[in-house]
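Peer 1: okay, structure incoming, though there's no sequence with it:
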């Protein structure tokens, strides 16, 4: 299951532009954190924020990111234990996107259909690829509350940095941060 097929199958592109934007504004940090988690899977107690930016516990402590490091590492350990595959990460990102807490959704029914399609895609994948573990889809879905809590921590951390005004931030990042606060 690749990203393009998942998106076309799910119906995201058929949502209104307003609903697409609302979902993205609501879930962008969760999607970023899942990307960090996926890149960090091969490492031991290190988080890969970018190809050339890896942080361990000490570096996280020195930069004031220890709480966030601990939370993201908890997700990494859960996904390592489950041996989560790339296709599952793609699907979890899509589910996180569709599982918005936005109050600005115009067509709730279409978003619900998107959620149903993504849930079905995850169940189909798990029944084909992991038939030996009929509860695997549920185990993956049970990681989403921790993902949301971690994203909330990250948003709060970056908002605090913004309010201190010590670090310049890109305009788009600031807009997305403001949309989430």
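Peer 2: Looks like it arrived, so ask away. This is a predicted model, so every value here is computed, not measured.

Peer 1: rest of the way, CA atoms for contacts and neighbours
Peer 2: Noted.

Peer 1: and residue 115, how many neighbours does it have?
Peer 2: Using other C-alpha atoms under 10 Å, residue 115 is surrounded by 22 other residues.

Peer 1: next, the one to line up against it:
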């Protein structure tokens, strides 16, 4: 996909997400900026087993995590993001955190990767997916498609859509959704 097509795609996704927020009926209060121990998991955020998570849910999930990090601080946020049963593991969604050098700083399901620089690691199709995710985060936010092992499906390689967002100039957060067999 060329840069112009990617930019158009990104703008369309942002408009879609914005439209979703404008058309949904509010049933609760908006997230407050006050610190909290951890955001609660609402039923709307949980995807039933076997169904796919919509892109808007993925974006909202990462944005919630970025807000949590900014409110509670980096160390507290990383500790929460590392918990396999924490508030940032919801169905197929979980958070991963990296510094801009490509070093993993939080990952609830691959703790052995923490402290490892993965910038030059390739996905199943030879793409430098961490570098691509980092590059998107350097621009503030972005989507990256890559091919990765899905631990929930007998470790088969599947297409995955990752969404990332910059927390500050030192680190970024991401999550992803599997989109079926490669």
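Peer 2: Cool, got the structure. Quick caveat, the model's predicted, so the values are computed rather than measured.

Peer 1: where does the TM-score land?
Peer 2: Laid over one another, the chains give 0.31 as their TM-score (TM-score structural alignment, normalised by the length of structure 1), with 87 aligned residues with a C-alpha RMSD of 4.8 Å.

Peer 1: all helices of structure 1, in order?
Peer 2: Taking DSSP state H, the helices of structure 1 run over residues 3-10, 17-40, 57-62, 66-82, 86-98, 108-129, 136-141, 144-164, 171-180.

Peer 1: other SSEs contacting the second one?
Peer 2: Helices and strands touching helix 17-40 of structure 1, as assessed by 3 or more C-alpha pairs under 8 Å, 6 or more residues apart in numbering; DSSP states H and E, comprise strand 47-50, helix 66-82, helix 86-98, helix 144-164, helix 171-180.

Peer 1: tilt between it and helix 108-129?
Peer 2: 30 degrees (axes from the mean of the first three to the mean of the last three C-alpha atoms, to 10 degrees).

Peer 1: check the fifth one too.
Peer 2: Using the same axes, to 10 degrees, one finds that helix 86-98 of structure 1 and helix 108-129 are set 160 degrees apart in direction.

Peer 1: okay, buried residues for helix 86-98 of structure 1 please.
Peer 2: 88-98 (16 or more other C-alpha atoms under 10 Å).

Peer 1: with the last one instead?
Peer 2: Within helix 171-180 of structure 1, the residues that count as buried by 16+ other C-alpha under 10 Å are 176-177, 180.

Peer 1: what about it, distance to the chain center?
Peer 2: 17 Å (C-alpha atoms, centre = their mean, to the nearest Å).

Peer 1: same check, this time on the longest one
Peer 2: Mean-position distance between helix 17-40 of structure 1 and its chain equals 5 Å (C-alpha atoms, centre = their mean).

Peer 1: mind putting the helices of structure 1 into a markdown table with distance to residue 50 of structure 1?
Peer 2: A markdown table is the format used below for the helices of structure 1 (distance: least, C-alpha to C-alpha, whole Å):
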| stretch | distance to residue 50 of structure 1 |
| --- | --- |
| helix 3-10 | 20 |
| helix 17-40 | 8 |
| helix 57-62 | 15 |
| helix 66-82 | 14 |
| helix 86-98 | 17 |
| helix 108-129 | 27 |
| helix 136-141 | 24 |
| helix 144-164 | 16 |
| helix 171-180 | 16 |
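
Peer 1: residue 49 of structure 1 is nearest to which of those?
Peer 2: helix 17-40 (5.4 Å; C-alpha to C-alpha).

Peer 1: angle of the closest one against helix 144-164?
Peer 2: Using the same axes, to 10 degrees: helix 17-40 of structure 1 against helix 144-164 is 100 degrees.

Peer 1: now the angle between helix 66-82 and helix 17-40 of structure 1, please.
Peer 2: Going by the same axes, to 10 degrees, helix 17-40 of structure 1 makes 80 degrees with helix 66-82.

Peer 1: can you show me the strands along structure 2?
Peer 2: 89-90, 93-94, 96-99, 104-106, 141-150, 156-168, 171-181 (DSSP state E).

Peer 1: so which of those strands comes closest to residue 18 of structure 2?
Peer 2: strand 141-150 (14.7 Å).
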